[in-house]
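Peer 1: Structure of the sequence below:
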Amino acid sequence: MRCKIHLYGELGTSGEITELLQKGDLHFAFQSPGHLGSYIPEVQVFSIHYLFPTDFKLLEKILRKGPHTYKALQKYYRKHKLELLSIIEEGWQIWTANKPLRKPADFEGITFRVMSSPLLITAYRLYGAYVITVPYGQIYDDLALGRIDAETQPFFAIQEMKFYEVQDYMIKANQLPFIGTFAANHMFIKGLPEDIRDMINDAIEGANEYIFDFEPKLNEKRRQMIMAAKPSMKYIELTDEEINAFKE
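Peer 2: Have a look, this model is predicted:
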């Protein structure tokens, strides 16, 4: 099997990629529940703040080996012409802003960018933010021009996309891990010979093993790279008491 790989942005926005996958114009794609929730409401379970454990091994067990995780979601993917192949964790989502965000009241009056999941939009509105959705590739310019004040990504994305250049604070609130799903067009995967499907599943399992081992190291390295590149950056980890205010 030979695969042609397209990098982010080559084929359109996240929503457009979902539609290409549903039509069969794409065979495989990473689908973030943060965007996919607009199509499959049930995947918004991955967008519920403070639902997931901070214990990494327990989180991995839930996502990779939970007895009901795939079974519960697969029927909803198939209903929308998709096949769920993998669920991965890409790091805790970090708030970036130009002021500290330590309590819900700190969100009042700021324009906060989130993905298009209705549940995410509602969560940040409840904190008091004015919430907008813009394409991932547009975030840097909007931050630099002041069209948005804050956003949330794992460390690796903040570093790769250089969001830290136009933000002064990074805040870890443990509200939500960034969870990605790897999906295929349902009819395409269903039509493959069994031995090819087995080969794909073996490759996915091997990739999952690598990803869950590598992710914590990657994000910590990227955090250190950000702090080295911008020593004035202020990194805040919320206390349990501060986190409880968001849970309430």
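
Peer 1: For the rest of this, base every contact and every neighbour count on C-alpha atoms.
Peer 2: Noted.

Peer 1: where's the nearest residue to residue 168 once chain neighbours are set aside relative to residue 82, distance?
Peer 2: Of all residues beyond its chain neighbours, the one nearest residue 168 is residue 98 (4.8 Å), with distances taken as CA to CA, 6 or more residues apart in numbering. Note on residue 98: its distance to residue 82, by CA to CA, to the nearest Å, is 39 Å.

Peer 1: With residue 145 instead?
Peer 2: With distances defined as CA to CA, the gap from residue 145 to residue 82 amounts to 38 Å.

Peer 1: Between those two, which is the more surrounded one?
Peer 2: Each of residue 145 and residue 82 had its neighbours counted (other CA atoms under 10 Å), and the higher figure belongs to residue 82 (25 against 11).

Peer 1: quick check, distance from the host helix or strand of residue 202 to the centre of its chain.
Peer 2: Here residue 202 sits within helix 194-229, counting by DSSP states H and E. Helix 194-229 has its average C-alpha position 14 Å from the chain's average C-alpha position, going by CA atoms, centre = their mean, to the nearest Å.

Peer 1: quick one more, to check against the first:
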Amino acid sequence: MTITKRILTGTAAAAALAASMTAAQADTWRYAFEEAITDVQGVFATKFKEEVEANSDHEIQLFPYGTLGESADIMEQTQAGILQFVNQSPGFTGSLIPEAQVFFVPYLLPTEEEQLNEFFRTSTTINEMFPEIYAEQGLELLAMYPEGEVVMTTKEPVTAPADLNEVKFRVMTNPLLVESYQAFGATPTPLPWGEVYGGLQTNIIQGQENPMFFVESTKMYEVTDHITFAGHNNFTTAIMANKDFFDGLPAEDQEMIEAAIDTAFEYILEYQQGLTEESLARIQEDKPSITVTRLTEEQRAPFMEAAADVEAQFIEMTGESGQKILDQMKADLEAVSD
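Peer 2: Model (predicted):
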């Protein structure tokens, strides 16, 4: 299916949803996300749905990736009030909310799991600063959570930035990710997710990055030959509500939603324990020829040096607001590293 057809399908589905919104359906809330129902965002959404429906008379209707179009489509539908909830990575909201691109500054987030989880639980940046910024775009930020270490999958092995020279590397439509892979030496190529497998298959692109579970579930390993753990990032995502919808709810419904989010948040952190290694083992079983490289500290050093340029680009893109976000985020990370 072409991207045009997919978007048209998503638009038609959204129009049908809008047309069906009647008073009788006022207690059915619609929630779209960027992954399959069995992927991390789908597992989070399912847990949230279970909690809401167990503790209220409301029903949650889930829309996995592709049912309502691409990532940009579901964000537009949420801002328009057609959807009540959306789960979307800052990688796709980077143009809408430039400060959210801070999560794509390489080597900023820790690789140690408990430190990372505690950061997402306690961060002032996430829990106090970002909600105000998201609200300006008509969004109620309910939570951010990690989805796993990002790995590169490529046609050729990668052990140094020179190995990415002239490699057309797919990135999300995110200005800072473009800067990151330029700094790493690649030729960053923004593409909607629906075009990535075919792009790798036909050699239009030669690499992409994602958490390991997503590499497995989307079978990216079928069209690439090398997996590289560079330690440069952990995939972050955000669950949001349409702000007008959320603000219009009775206090008891708001509290119920927040409690359901808290439960789903802790559930998804536990769910992900060991998930990367389990996914990798299944990939290696399905494709024994795949090579897996974990860069040493020495090998990571030139990538980390390049990250300093990306951080400077983030400040240039976002100005004083971005500087405050970055400074507070570093303080939050320092607090969980003690």
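
Peer 1: Would you mind reporting the TM-score between them?
Peer 2: The TM-score (TM-score structural alignment, normalised by the length of the first structure) is 0.98; 248 aligned residues with a CA RMSD of 1.0 Å.

Peer 1: Translate the residue nearest to residue 168 of the first structure into the numbering of the second structure.
Peer 2: Residue correspondence to the second structure (TM-score structural alignment): residue 98 of the first structure is matched to residue 155.

Peer 1: OK, contacts around the most centrally placed residue in the first structure?
Peer 2: Per CA atoms, centre = their mean, the C-alpha nearest to the average position across the first structure is that of residue 178, at 3.5 Å. For residue 178 of the first structure, the contacting residues are 89-93, 153-154, by CA atoms under 8 Å, 6 or more residues apart in numbering.

Peer 1: Do a quick rundown of the strands in the first structure.
Peer 2: Secondary structure of the first structure by DSSP state E: the strands cover 28-31, 82-92, 94-97, 111-113, 130-132, 151-153, 169-172, 177-185, 234-237.

Peer 1: what's the closest of the ones you listed to residue 206 of the first structure?
Peer 2: Shortest separation from residue 206 of the first structure across these is recorded for strand 82-92, at 11.1 Å, computed as CA to CA.

Peer 1: Quick one: distance of the closest one to the chain centre.
Peer 2: 9 Å.

Peer 1: Once aligned, what mean separation remains between it and the second structure?
Peer 2: Average distance between strand 82-92 of the first structure and its aligned residues in the second structure, after superposition and using mean CA distance after the TM-score superposition for the first structure, equals 0.6 Å.

Peer 1: got the contact list for the residue opposite residue 176 of the first structure in the second structure once aligned?
Peer 2: Alignment note: residue 176 of the first structure maps to residue 233 in the second structure; criterion TM-score structural alignment. The neighbours of residue 233 of the second structure, taking CA under 8 Å, 6+ apart as the test, are 104-109, 111, 149-150.

Peer 1: who wins for most neighbours among the residues you listed?
Peer 2: Tallying neighbours with other CA under 10 Å puts residue 104 at the head of the contacts of residue 233 of the second structure, with 27 neighbours.

Peer 1: Return the residues in contact with that residue.
Peer 2: For residue 104 of the second structure, the contacting residues are 91, 176-177, 180, 233, by CA under 8 Å, 6+ apart.

Peer 1: what residue of the first structure matches up with it?
Peer 2: Under the pairing rule here (TM-score structural alignment), the equivalent of residue 104 of the second structure within the first structure is residue 47.

Peer 1: how close does its match get to residue 141 of the first structure?
Peer 2: Relative to residue 141 of the first structure, residue 47 of the first structure is positioned 25 Å away (criterion: CA to CA).

Peer 1: Same question for residue 173 of the first structure.
Peer 2: 25 Å.

Peer 1: Looking at the two, which one has more neighbours?
Peer 2: Neighbours were tallied for residue 173 of the first structure and for residue 141 using other CA under 10 Å; the higher tally belongs to residue 173 (23 against 13).

Peer 1: How much space separates that one from residue 94 of the first structure?
Peer 2: Relative to residue 94 of the first structure, residue 173 of the first structure is positioned 7 Å away (CA to CA).
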